[in-house]
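Chemist: Give me a model of this one.
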Amino acid sequence: MPRMARIVLPNYPHHIVQRGHNKQVVFAVPEDFRRYISDLKELKHVFGVKVYAFCLMTNHVHLLLAPGDDTSGLGKLMKGLAGRMTRYRNKLEGRSGTLWESRYKSSVVETDTYLLACSRYIELNPVRAQMVDRAQDYPWSSYPLRQNENAEHVWIDKSPVFEGLGLTHSDRLARYSEFMGQATPASELQLIRQALQRGQLTGSPRFTNEIENITGIRVSQRPRGRPEK
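Modeler: You can find the predicted model right below:
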C-alpha cells in the first residue's frame, strides 16, 4: 500500500520528528548537540524557515518549523541538517553509511489551538523521559533559550500565538511558564502522537476539513485495521 504523500503548507507550523537509523545514538557528547543547534540556527535563515521550538534527544529530534511561501525550504532544511550531522559523525567515527531514518515524520499544526500545545509537548520530552525534573534544566531544547529575559538574544522565532500571551516579553515568558507547569491532558498527548505517527494533522475536525479543501487530499483520522463488513 503506498504511503500518504507528505503535506507541507506555506506559513503553517509543522511538527517534525527525525530518528536515528535503527534507533541508534545520534548525539553522544555535548559537541554533537551544539553542532546540530548551530546548523539549525544557520540553515533556518538560508532556507527561510521559522523555528518555534526544538528538542534534541539522544537518538531523535523534535522540531516545530514553519516554512515561508516557498514550502521547499522545509525539506531543504531537513536535508541540510541530516547531511551535515551524518558527515560529521561518519568522519569522527571513520565510518560510512546512513545516520538517520530515510523519512522524517511530519504533521501540520493548527496554529491558534495547538501550536503552544506542540511547543509544550516538544520541550517537555526530557521530563517525560525522566532525564531531568524540570524542562529548564535540559540544555538541548528551546525552553531554556526561550527563558532569556532579553528577547533580542533569543534566536528562536516567536509565533503570533506566543506574542499574544502578553504585552511584554517578560509577561509572555511568565504566561508560557505557567502553561508549561500545567498538567497536559491525556487527549492532547494522544492527538499529537497519533497525528505525527500517521502523518496527519494536529488540530480540530474543522481544521482538518479546511486543509482537505485546500489540498484536495483526505487526511482525516481513520481507524486502523480493515473496515467492518
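Chemist: Please count neighbours and contacts with C-alpha atoms only from this point.
Modeler: Noted.
Chemist: Centre-most residue in the chain?
Modeler: Centroid check for the chain by C-alpha atoms, centre = their mean gives L63 as the closest residue, at 2.2 Å.
Chemist: Give the helix, strand or coil label for it.
Modeler: Following DSSP: H, G, I helix; E, B strand; the rest coil, the label given to L63 is strand.
Chemist: Which strand or helix spans the closest residue to it other than its chain neighbours?
Modeler: The shortest distance from L63 to any non-neighbouring residue, by C-alpha to C-alpha, 6 or more residues apart in numbering, is to F54 (4.4 Å). Using DSSP states H and E, F54 falls within strand 49-56.
Chemist: returning to what we had before: these two touch, right, the residue nearest to the centre of the chain and Y36?
Modeler: No. Applying C-alpha atoms under 8 Å as the test, L63 and Y36 come out as separate, 12.0 Å apart.
Chemist: The helix or strand encompassing L92: what's the following helix or strand?
Modeler: Of the helices and strands defined by DSSP H and E, L92 is found in helix 72-93. The first helix or strand that comes after helix 72-93 along the chain, using DSSP H and E, is strand 105-108.
Chemist: how far out from the middle of the chain is that following strand?
Modeler: Centroid separation for strand 105-108 versus its chain: 8 Å, with C-alpha atoms, centre = their mean, to the nearest Å.
Chemist: let's see this one next to it:
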Amino acid sequence: MAHSNRLRRGRVSEMGRCYLITSTTHKRRKIFSFWLYGRCVVCGMMAVNATTLSYVVMPDHIHWLVQLDGGESLSSCVQKMKSVATKKLRQLGVAGEVWQAGFHDRAVRRDEDVIAIARYIVANPLRADLVDSVRDYGLWDAIWIDQHL
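Modeler: Coordinates of the predicted model:
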C-alpha cells in the first residue's frame, strides 16, 4: 500500500471533474462521533482549493463530493483536507492516528446526476440507523439541499 494516496493507475485528475471521495479513520476508530471532531473534517474540506458539492462525516469515515476547479490535483485536495482536519483535531487533544492511508475515489461521469449522488451521500446516517431524519444529523451538507426543510 506504499502508493495508496495516489490515484489509481490510469486515472487522471481532471479539472472541472467531480469526484466522490471516501476516506476512513485509522482502524475505523469512531473519532467523528463527537460533533466538534467531525466539524474539524468540514473545516478541512473548506480549506481546499476546490468546490465541495456535498459531504457527510460519519463516525468512522467520510463521503465527499468535490469538483476540482482550483488547479489542485485530487490527491493534493484530499491530502490537504486530511492535514487541516488532523491539525485541528490535535488542537482539541485528539491523539493517535486519525486517517487510514489513502482514499477511494470515483470520477463522476458527465452524464450522471450529481444531485442524486448528493442525496445518496447525505442519506448515509439514515441507512446507518444513526438518526430518523437527516435534519437530526449535523455533519452533512449539499449545495442543492436546504437543511431546514
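Chemist: Superposed, what's their TM-score?
Modeler: Their TM-score after superposition, calculated using TM-score structural alignment, normalised by the length of structure 2, is reported as 0.79; 142 aligned residues with a C-alpha RMSD of 2.7 Å.
Chemist: Tell me the counterpart of Y36 of structure 1 in structure 2.
Modeler: Aligning on TM-score structural alignment places Y36 of structure 1 opposite V41 in structure 2.
Chemist: same thing with A195 of structure 1?
Modeler: In structure 2, no residue is equivalent to A195 of structure 1 according to TM-score structural alignment.
Chemist: Tell me which stretches of structure 1 form strands.
Modeler: Shown for structure 1, the strands assigned by DSSP state E span residues 14-19, 49-56, 60-67, 105-108.
Chemist: The shortest one vs structure 2, mean deviation?
Modeler: To tie it back to what came earlier, the one meant is strand 105-108 of structure 1. Per the superposition on structure 2, strand 105-108 of structure 1 and its aligned residues are separated by 0.3 Å on average (mean C-alpha distance after the TM-score superposition for structure 1).
Chemist: what does the first one give?
Modeler: Between strand 14-19 of structure 1 and its aligned partner residues in structure 2, the average distance after superposition works out to 0.3 Å, using mean C-alpha distance after the TM-score superposition for structure 1.
Chemist: corresponding residues in structure 2 for that strand?
Modeler: Across structure 2, the stretch matching strand 14-19 of structure 1 (TM-score structural alignment) is residues 19-24.
Chemist: what about the matching stretch, distance to the chain center?
Modeler: Taking the mean C-alpha point of stretch 19-24 of structure 2 and that of its whole chain, the gap between them comes to 6 Å (C-alpha atoms, centre = their mean).
Chemist: Can you pull out the residues in contact with it?
Modeler: Counting by C-alpha atoms under 8 Å, 6 or more residues apart in numbering, stretch 19-24 of structure 2 makes contact with 60-68, 99-100, 102-108, all of which sit outside it.
Chemist: Just give me the neighbour total for E14 of structure 2.
Modeler: Counted with other C-alpha atoms under 10 Å, the burial measure for E14 of structure 2 works out to 16 neighbours.
Chemist: How about it, nearest residue that isn't a chain neighbour?
Modeler: Once flanking residues are discounted, E14 of structure 2 sits nearest to L68: 7.0 Å by C-alpha to C-alpha, 6+ apart.
Chemist: contacting residues for that neighbour?
Modeler: By C-alpha under 8 Å, 6+ apart, the contact list for L68 of structure 2 reads E14, M15, G16, R17, C18, Y19, N49, A50, T51, L74.
Chemist: at 10 Å what do you get?
Modeler: Contacts were defined as C-alpha atoms under 10 Å, 6 or more residues apart in numbering; by that measure L68 of structure 2 touches 13-19, 48-52, 74, 77.
Chemist: Of the residues you listed, keep whichever come out buried.
Modeler: The neighbour-count test (16 or more other C-alpha atoms under 10 Å) applied to the contacts of L68 of structure 2 identifies S13, E14, C18, Y19, V48, N49, A50, T51, T52, L74, C77 as buried.
Chemist: What about V46 of structure 1, how many residues nearby?
Modeler: Other residues lying near V46 of structure 1 total 12 when counted by other C-alpha under 10 Å.
Chemist: so it sits right up against L77, yeah?
Modeler: Yes. Under the contact definition of C-alpha atoms under 10 Å, V46 of structure 1 touches L77, with a separation of 8.3 Å.
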